[in-house]
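> can't give you the sequence, but here's the structure:
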């Protein structure tokens, strides 16, 4: 199909195809977690002794004996087969942002050749996928292929239904034959254990005697775009990279603010209902959905869950999101910046820490100045972000997220902490010794009798902050929309563990010196604010003044590109952080730098090669075709477009030649030099090609232009 025929066909198909009709959903209490083998299902199918043992493992991490594992495996198999499953899979999350799985059948044959089903405790506990083809960052030799998956009983198994049948899916960790972590789950579990150990010390010093295991919690708000798959099929860039490498802005974009919280298109509502029904069956607590700022952009937000389960559910949510979108004729775009000139997508990771005995330790209550546990844990976060802000930037460093950060709809790459007016005053008053009872937010009275008065929050919400306190949790707003939440959670848990260990030592010294508990806490907070208070900022994070102030006056690092951020993973202070807490060994951490750097290189190289291909084989021919139609009439036109088209086409191809040369460069002194070259030279040349191509889009007739345009993709549903 040549010229603009694919565009016109896409528009015709979209406007002449009836959407899938909405189906009446079953009651929530009937479908909720119906495809999950959780504690409720285990209690129904296991003996009291077996259930007690597995429940203890799930809730406390206690070791499970092999006999109980056999009983659990048999019950799990029977339940799965009753749901139509013939296969099982240990699902795991390698060091990429992907999900990995291998399906094995329950079927075995006996000596008579008859088929029987089998699923033993050993099969449940351990799998052995070939690990050689997964990125490992030099953790194994080329000829070393063995890797193990191991069941994580703290995250429930579930049934994954697809068009090809049902599969029992078992959340697992992934390790090498020599024992190194090859995945994201192992360090997440370790980071939570390190945080719990340090928190136990602090709470014990605070006089607490009944302290349940502490867990970090996560609620990740997922943003995404939906475009019709007919448009996507005519855009090689969307299919291969998830973003438009070319595209002039639509005359109408998001400037009217009419999409945000607007009426959800009917076709999208039907998709959302189907999508969320699937989530409910999988036990994923989806709470809110709405239109986002950009046309064609939406968000779904779940309830909080323990970080380990939330991370598993977030990966599963993205899979279900993409699969369900395809069923409804959409392509779901999780790229952080699929369209230039309108908002990109992020994943706001809401994070807190607590347990069943002390509750949420990041909840200040009504009198935060008197909530000593809260002051210590919040102070630990302040110290952690100041010490390890560059690490937080590194764990969100991807080629795609670089397009979004600091782009006036996303936080800057400078890590600061927003506390809100009330809490910032509390911490600063402790620093200066002037603490008094803070004011609350007061009451909102609109002067309308029919509108009930309600309590106003003590601080506003700062959307320009990358790390903001939002009432009873911190919201890490800079995470990319297609990223796993595990990396950020690992970093936050680990920096908190480090700070709590430091606080425990300082607090013990104060108490041993005779200080009363409140005075000891205030002394520790005072030291934190004197050493780390520069990271607290409540102003406009988008402003040029803040960027200057952050660097020159506060000493905060600005790492705008992944090329600058990723090497932080090799810094001595980060190596020591992960090593001292037992979360990642130096070898495991080094492997992550290598894998993430390789992912960055590959992403930029694919984009650069595709820019060359699309410019040469699609856009340039469209310009030449238009020029050929102008040939006979050009001399008669007063303001002929021929010169403008010729100049733009020549400029584009000149930049294509330079980009082609840059892509061919292979010799670099270091990985860091390679990253820097791609971020600077190659990305800069891609923008040059795009600028000329986008200019051509405004000159070449609509009837000739080969690529679906922004106005079509964003507004035709």
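Okay, I see it. Not measured: the values here are computed from a predicted model.
> Please count neighbours and contacts with C-alpha atoms only from this point.
Will do.
> how long is stretch 694-704 from one end to the other?
With C-alpha to C-alpha, to the nearest Å as the measure, the ends of stretch 694-704 fall 14 Å from one another.
> chain center to it, what's the gap?
Offset of stretch 694-704 from its chain centre (C-alpha atoms, centre = their mean, to the nearest Å): 36 Å.
> Enumerate the positions of it that are buried.
Neighbour counts over stretch 694-704 (16 or more other C-alpha atoms under 10 Å) mark 694, 695, 696, 697, 699, 700, 704 as buried.
> Helix, strand, or coil at the fifth one?
Under DSSP: H, G, I helix; E, B strand; the rest coil, residue 699 falls in the coil class.
> And for the last one?
Reducing the assignment to helix, strand or coil with three-state DSSP, the entry for residue 704 is coil.
> ok, now how distant is it from residue 245?
19 Å.
> Mind jotting down where the strands sit in the stretch 101-250 of the chain?
Assigned by DSSP state E, counting those that start in this stretch, the stretch 101-250 of the chain shows strands spanning 103-105, 107-109, 115-117, 126-127, 147-151, 157-162, 165-176, 215-228.
> picking that back up, mind picking the one among the buried residues of stretch 694-704 that's closest to residue 614?
residue 694 (12.4 Å; C-alpha to C-alpha).
> what residues are up against the closest one?
Contact analysis of residue 694 by C-alpha atoms under 8 Å, 6 or more residues apart in numbering lists 246, 247, 248.
> What of residue 344?
So residue 344 contacts 294, 335, 336, 337, 338, 404, 409, 410 (C-alpha under 8 Å, 6+ apart).
> number of nearby residues for residue 217?
Here the number of neighbours of residue 217 (other C-alpha atoms under 10 Å) works out to 25.
> ok, and here's another one to check against it:
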């Protein structure tokens, strides 16, 4: 079918604007001297440090480019531990000494290093609040970009953020450290065992982002959405997602107009958004990009969340990124498709067509299986955010039990290796002690030979692993840090074990022995069935796998002796930095649940109970108005419906009021608990159950009250009206 003129214009426009607001290689080639361009290109490709001698040239080129794009200010854009992006804007303006001339300046030092006030960012006790100094350092491997607003533009420079004493106060610093570590361990493994030499191995991410879009007027009428990002009360509507008519359905014109504007914005920023569609729940949607290097993908996803929220408002909508904004319908996740790729583009999780490629694939797969089994507690902790408590294991998302899904074909091969079946012999000798390292009878695996098991938190999907347990509101950096770290440690362990066995046995035998032992010891983590059923919970318990349902339970393991040693030995996080992250996550959890509890208490007190009283009065007055007539007529039927309804109202309001009083008392008691760990457990085990009780009575009242008296927009309006 021929392309229309309009389609051709759109295609040309997309080609011309893609990456146009990013100071990437194209912009650098046009603004930098050739020798400077070659050096910065090498820095971006390998992650090496930037030569200070070319910093001024890069800064000047970046400034001139940004000014032409309309930028008057620049900011060191960084990711503190609160899970959000942070920025401090400075203008390019300067005054020449002794003159009134206005200059526009931006030096190499200003590019590489900044000094924002760090006093109000969470630090987990690393420093006192009066120690305000913090530093930002440019991440040259993640391109600077332009962010546009109605009245101007700002040059955003992705940076790392650390305290004045040198500890990492952000997500980017340990992410870059973990990327370097997993690269080094991968390179060492490839070189020593397979004679494959590369310059770099990069973790890659493809991040599927789910979210809700609702009408802004409904949002502004719901204090719970404004304060906490989710509805704390709300009865189930007559229709939810039962008809399964929203998933992959035709997109509403208002919605697609909003998402299209998001796409154009992200394409300009060099983020290759490829997919958009309706998700399962009404009002829920998903967009997904092509794979990128982990640190760039992390930055792009943070920008995407900001653009989604800002663009939605332009269309009189609100974007909800909470993992579970509405009860009774599916919540939102952020599926992290993770893999390892060499600098030449080889995907190390791609099943091979040659024996050597298959052996390489089996080794990396075995390392991941071992890593996930030993460090399942860390992977669970990495997704331990308040919103995920409502989502994980709720028949829409993976359970809190961490397991690996491989698919039937790959699982059969793994079982054959464990059981030492000759038809699936792992290695083949080729004379001069070079290894063929194939799996005899191992057929070439097509990329889509495995199902995308929705019930698995960590599923192999052809040439990558999909970490489905990550929450939709999360910064992806921390789960990626954990994954990079544990896989690096496992690669090192397997390589050293093979080298140790090679002192007594042939290379082939040592490889075969170590891989078989690793798979045998850690096969318990593999599960290919339905993760939602009670049968899996029972089986997981028998296997010794943890089922950490609450955030406090999951976070308790973060700084265990095993984990402190893991991060300290790898140099990715010191014990101080790891403890800091645990305390910040506890703090975020406590503040989030406290805000929810206070918001719920206030809504019930000031909105719901007064509305119930008005309705009670109306029913009582209606009943009183006919009672004289009923009593005067011996054969007239009693108004049992009104009596029953009034009785239900009074009893339910009493229950609601009592539960709300308990909630208020629990909130007051929580103020006396000063240890964050103890407080988190108290909120989880005491306050949240009371909140659930309050909601139960409120939702019942919503379902029986006159609609005109209910003071809040209902689910049937919020989810379906566009």
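Perfect, I can see it now. Quick caveat, the model's predicted, so the values are computed rather than measured.
> returning to what we had before: which one of the contacts of residue 344 of the first structure has the most neighbours?
Counting neighbours by other C-alpha under 10 Å, the top entry in the contacts of residue 344 of the first structure is residue 336, with 29 neighbours.
> shouldn't that one be in contact with residue 482?
Yes - Residue 336 of the first structure lies in contact with residue 482 (C-alpha atoms under 8 Å); the separation is 7.0 Å.
> what sits in contact with each of these two?
Counting by C-alpha under 8 Å, 6+ apart, the common neighbours of residue 336 of the first structure and residue 482 are residue 346.
> Turn the strands of the stretch 101-250 of the first structure into TSV, columns for distance to residue 362 of the first structure.
Below are the strands of the stretch 101-250 of the first structure laid out as TSV (distance: least, C-alpha to C-alpha, whole Å):
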stretch	distance to residue 362 of the first structure
strand 103-105	41
strand 107-109	49
strand 115-117	49
strand 126-127	37
strand 147-151	31
strand 157-162	30
strand 165-176	29
strand 215-228	11
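> Out of these, flag the one nearest residue 544 of the first structure.
strand 215-228 (26.9 Å).
> Just the buried positions in the closest one, please.
215-228.
> Then stretch 49-63 of the second structure?
By neighbour count with 16+ other C-alpha under 10 Å, stretch 49-63 of the second structure contains the buried residues 50, 54, 55, 56, 57, 58, 59, 60, 61, 62, 63.
> Pull up the aligned stretch in the first structure for it.
Using TM-score structural alignment, stretch 49-63 of the second structure lines up with residues 63-77 of the first structure.
> Report the distance from that stretch to the chain centre.
That offset, for stretch 63-77 of the first structure, works out to 33 Å (C-alpha atoms, centre = their mean).
> And for it, what's in contact with it?
By C-alpha under 8 Å, 6+ apart, stretch 63-77 of the first structure touches 37, 42, 45-46, 50, 53-54, 57, 118-122, 124-125.
> Looking at these, which are in helices?
If you go by DSSP state H, these have 42, 45, 50, 53, 54, 57, 121, 122, 124, 125 in helices.
> quick one: which of those residues is nearest residue 104 of the first structure?
Checking those one by one against residue 104 of the first structure (C-alpha to C-alpha), the nearest turns out to be residue 124, at 11.3 Å.
> and that closest one, what pairs with it in the second structure?
So, by TM-score structural alignment, residue 124 of the first structure is matched to residue 111.
> check contacts around its match.
Residue 111 of the second structure touches 55, 59, 138, 157, counting by C-alpha under 8 Å, 6+ apart.
> now residue 626 of the second structure: how far from residue 639 of the second structure?
For residue 626 of the second structure, the distance to residue 639 of the second structure (C-alpha to C-alpha) stands at 9 Å.
> now swap in residue 418 of the second structure and tell me
In terms of C-alpha to C-alpha, residue 418 of the second structure sits 74 Å off from residue 639 of the second structure.
> For the two, indicate the residue with more neighbours.
Between residue 418 of the second structure and residue 639, counting by other C-alpha under 10 Å, residue 418 is the more crowded of the two (19 against 12).
> surely residue 289 of the first structure meets residue 298?
Yes - using C-alpha under 8 Å, residue 289 of the first structure is in contact with residue 298, at 7.3 Å.
> what distance separates the lengthiest helix in the second structure from the middle of the whole chain?
Scanning the second structure for the longest helix, with DSSP H as the assignment, gives helix 640-670. Its chain's C-alpha centre and that of helix 640-670 of the second structure lie 38 Å apart, by C-alpha atoms, centre = their mean.
> Buried residues in that helix, which are they?
By 16+ other C-alpha under 10 Å, the buried positions in helix 640-670 of the second structure come out as 645-646, 649, 652-653, 655-657, 659-664, 666-667, 670.
> circling back to that earlier point, tell me which of residue 289 and residue 298 of the first structure has more neighbours.
Legend: neighbour count by other C-alpha under 10 Å for residue 289 of the first structure and residue 298, higher for residue 298 (22 against 19).
> can you tell me which residues contact that one?
Shown in contact with residue 298 of the first structure (C-alpha under 8 Å, 6+ apart): 223, 224, 225, 226, 289, 290, 291, 292.
> ok so, going back, among the buried residues of stretch 49-63 of the second structure, which are in helices?
Filtering these for helices - DSSP H - leaves 54, 55, 56, 57, 58, 59, 60, 61, 62, 63.
> mind listing what's buried in stretch 107-124 of the second structure?
Under the neighbour-count criterion of 16+ other C-alpha under 10 Å, stretch 107-124 of the second structure has 108, 110-116, 118-119, 121-124 buried.
> can you list those residues in TSV and add distance to residue 622 of the second structure?
Conversion of these to TSV gives the following (distance: C-alpha to C-alpha, whole Å):
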residue	distance to residue 622 of the second structure
108	78
110	74
111	73
112	74
113	73
114	70
115	69
116	65
118	62
119	61
121	57
122	57
123	60
124	59
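> Closest one to residue 309 of the second structure out of those residues, please.
residue 121 (22.4 Å).
> my guess is that closest one contacts residue 83, does it?
No - under the criterion of C-alpha under 8 Å, residue 121 of the second structure makes no contact with residue 83, lying 10.7 Å away.
> Relative to residue 585 of the second structure, how far out is the alignment partner in the second structure of residue 571 of the first structure?
Superposed on the second structure with TM-score structural alignment, residue 571 of the first structure falls opposite residue 560. Counting by C-alpha to C-alpha, the gap between residue 560 of the second structure and residue 585 of the second structure amounts to 15 Å.
> Sounds good, over and out.
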